[in-house]
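**Q** only the shape, not the letters, is given here:
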């Protein structure tokens, strides 16, 4: 627009100048000789040509500048568009990879239940040979490894889809850090690694922090350090308060990280190209989870490493000091730490001796349990566990389960149901049951390969139902069923009183 305005102004100035010259020529005195007049006309014509050429040059220059500017604009626009398209393609590929791994992780949890469940029963046999024990141990260790991988994928998906909710609680800092550290002592001893806890903090220092995420962050860093360390290497955990922040360092004397890879290790699914590290396995999610959690807590994490000299991960987390102890708060050395390993997927429970065994005398007094699951193997596995202590009814989906409930042919005392099923899933069945006066008092235990569903299920359950995440074992299921029925019976007695 500016270029066109300049051209218009130049043309107008040119026309005005021409008009002035013509008026001067007309007003010339008649007495001037014809020769002088011809010279004057020639001068005017030459001046006109010069101005015309100047105007053409000006217009050409402006057009050239405009063309160059437009070319630069289109080049930059195309480059920005190409960059945006590349970013979008990378995002879509990453999303497709995440969705694929997520679906695989969910699908793994059901067969893992059907492997680890029967395996737990087989391992209780006192007559196993040494070879059989080794085989069972190999099956368990690799199955549990798959469970850990599935849990990591599910955790990353959850972090990416939801805004992190920070839940602060008052904890003794040094004791909490020591408990997390101590959870890996056995592994360090087994691998002959010098494992140190060098935290010079006041024993009475209490803070307000997100304890669960602190456990996962530190636990993952320790596990990672031990994983890449070898016999006679050292792994040390240090911590201090620095500028109002908690600084935690996990240092190892292992092989170190190549400088070219240090900016990549926090990315999802990234794995080192080094053959020695690739053979250690994993899907490359551990440090990505740590980074997501640290960012969610408004902290920072960095890595310092040299090849052959070891690696240090330094985490900075904002904290709030706490000295307002409550009388009802207790915290002891026996507090449970939820470590990020396969132990979190087990429930170490005693044999359910309190549950009556099936016999003719109490056959009529046994509770009736409706089991709803679309996986035939899982349905049979659950029914086999419950058969000795309960009357068991089967249903392949929520719709069939409702048909059994509404038929009135059975008095169902407990429902054990999967969530994801065809025709009618567990949540739809739950919604219908809670609206029926004659059914709403029946407690429900949900089974799911989706651990992230637990808060939503517990909310819907009105405090009556329970939730079991796959994989689970025999004792775990029996204990949950027993506790739910006991809780319902206690509530019924209170209501009667």
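**A** That came through fine. Worth saying up front: this structure is predicted, and the values here are computed from it rather than measured.
**Q** CA atoms for contacts and neighbours, from now on please.
**A** Fine.
**Q** now the host helix or strand of residue 4, how far from the chain's geometric center?
**A** Residue 4 is part of helix 2-26, with elements assigned from DSSP states H and E. The chain centre lies 71 Å from the centre of helix 2-26; the measure is Cα atoms, centre = their mean, to the nearest Å.
**Q** right, and the helix or strand after that helix?
**A** Next element after helix 2-26 (DSSP H and E): helix 34-122.
**Q** now the helix holding residue 4: buried residues?
**A** Applying a neighbour-count criterion of 16 or more other Cα atoms under 10 Å, the buried positions in helix 2-26 are residue 7.
**Q** and for that helix, what's in contact with it?
**A** Residues outside helix 2-26 that contact it (Cα atoms under 8 Å, 6 or more residues apart in numbering): 41, 44, 48, 51, 55, 58-59, 62-63, 66.
**Q** please, which helix or strand holds the residue most central in space within the chain?
**A** With distances taken as Cα atoms, centre = their mean, residue 156 lies nearest the centre of the chain, 2.0 Å away. In the assignment (DSSP H and E), residue 156 maps to helix 130-161.
**Q** tell me the angle of that helix relative to helix 34-122?
**A** 150 degrees (axes from the mean of the first three to the mean of the last three Cα atoms, to 10 degrees).
**Q** ok, structure two:
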């Protein structure tokens, strides 16, 4: 029995060891399979990330390629209109410009929809008074509804007049799309009701109309990309299947939900719900209601030259030959225009004649050397560093815009644009540069202090240029930080720079050619232009308030004089 017991124990141990070895081998195989699958997933993730980046770049390229011909069409139509023509032809040319604007808006929606699908759109929340926001959005369509003979009403509750944390831009886009669709499909004599309630932890907005309604089998499909409703909608009011798809993407972005309830022949009601998050009233002080913009037209462009004076030189850099030639024709009446098709050619021309070109006008997306690289080279060159620089581009993202301003661009004009806007920007930049040069010839600014003066006297010119730029950057940073203060004074800035007010006045005059008051005004207007391009605020009054103007009418007048377009044109 002892031998039998030992034998059984030995057999059991051997079986246990065999199973243990098999278990370890199996574990290794499983671990190897997991590692392989993890590696495959990582590789697929990298490929997807590269694909998303490629898609983003593709859409940027598409935007660039489409906006350039739209700019050509718009500028050519503008030139035809200015030349004088019979009334019928003038109406037809004006219609061309309207269609260009419509195509540009459509292009923006397509690109935004694809960015949202790829997860490239972020939500930015801010405190907003809900009832005021809804009334303002509703009011945008009052005249259109009245013109069409529609009974257009808003129903809100007084107790809902509270501040909420809202993604204002995305919400406004959704509501504008729903209301504009309701007006488009509601016949004359029909009714539209926009109503809102705050209930529990949700906000609900409903836009109801008495239009033709939507068939039950299409009520989900209308929120799909590029889907167009069939016979249930008015064939005389076609769409592109983009607006509602973008609304759904934006609704998902704010953790909301959008849907429609409808019966054929009985109209439609579109519902939007999203989480309600309360906000402090004092945080939303910048959202003061704007005063109506009733500014009288301002003459924004004067002839730069008088008879017999040499034309100032400007350099235009654009890779599209047709647009390059058109810009040459538009600008050559007032300037001696140099032409380049990429940044490398432009830099060669600038280095060959650093004093000749008073302004550089450049596209961003170009072969060989792009606009960003060109701007960076100009800003780092000792003789070209202060040359005014304007970007003309189809790029629309906030990141691209901020990158341009970080590199030191003086102006950013989006395609398509009007020639008066470009001419006004060039004129003002040249005027400011000439004021700066004339002041430098007349007197050198007093040094900041004796130590700085001694240091400057011993440094090379290149280092002096670097010091100048650093000092200007400090000045601009302080000014930007306090621009919302209407009472900002030059003495306040001097105190923060640790210099006297008189010294600061001399330096501002020397480096910018402007008086301190003029410099502050230009800084406010430049910041307002940036805010408008970024779509950070939705009314002229809000932008004016954010940069230190309490009078929206006065702000609009100054803005149009500086940029050739009223601020409302940039919405």
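**A** Done, it's in. All values derive from a computational prediction rather than experimental measurement.
**Q** after superposing, what score do the chains get?
**A** The TM-score (TM-score structural alignment, normalised by the length of the first structure) is 0.69; 388 aligned residues with a Cα RMSD of 3.4 Å.
**Q** helices or strands up against the following helix or strand past the helix holding residue 156 of the first structure?
**A** Sequence-wise, the next helix or strand downstream of helix 130-161 of the first structure (DSSP H and E) is strand 169-172. Helices and strands touching strand 169-172 of the first structure, by 3 or more Cα pairs under 8 Å, 6 or more residues apart in numbering; DSSP states H and E, are strand 206-209.
**Q** got the contact list for residue 468 of the first structure?
**A** If a contact means Cα under 8 Å, 6+ apart, then residue 468 of the first structure has 445-448, 477 as its contacts.
**Q** from memory residue 411 of the first structure sits against residue 366, does it?
**A** No - using Cα atoms under 8 Å, residue 411 of the first structure is not in contact with residue 366, being 11.2 Å away.
**Q** and the helices in the stretch 201-350 of the first structure, which stretches?
**A** Secondary structure of the stretch 201-350 of the first structure (DSSP state H, counting those that start in this stretch): helices at 211-227, 275-278, 286-296.
**Q** matching residues in the second structure for the longest one?
**A** Right, the one you point to is helix 211-227 of the first structure. Counting by TM-score structural alignment, helix 211-227 of the first structure pairs with residues 168-184 of the second structure.
**Q** what comes up buried for that stretch?
**A** Residues 168-172, 174-179, 181-184 are the ones in stretch 168-184 of the second structure that count as buried (16+ other Cα under 10 Å).
**Q** that stretch vs the first structure, average offset?
**A** In the superposition against the first structure, stretch 168-184 of the second structure averages 1.4 Å from its aligned positions (mean Cα distance after the TM-score superposition for the first structure).
**Q** count of neighbours near residue 269 of the first structure?
**A** 19 (other Cα atoms under 10 Å).
**Q** could you do residue 227 of the second structure as well?
**A** By other Cα under 10 Å, 16 other residues sit near residue 227 of the second structure.
**Q** now for it: what does it line up with in the first structure?
**A** In the first structure, residue 227 of the second structure lines up with residue 270, judged by TM-score structural alignment.
**Q** correct me, but its match touches residue 286?
**A** No - using Cα under 8 Å, residue 270 of the first structure is not in contact with residue 286, being 9.8 Å away.
**Q** residues shared between the contacts of those two?
**A** Overlap of the contact sets of residue 270 of the first structure and residue 286 (by Cα under 8 Å, 6+ apart) is empty.
**Q** now stretch 125-136 of the second structure: buried residues?
**A** Applying 16+ other Cα under 10 Å to stretch 125-136 of the second structure flags 127-134 as buried.
**Q** where does that stretch end up in the first structure?
**A** Using TM-score structural alignment, stretch 125-136 of the second structure lines up with residues 168-179 of the first structure.
**Q** residues contacting the matching stretch, please?
**A** 197, 199, 201-211, 215, 322, 331, 333, 337.
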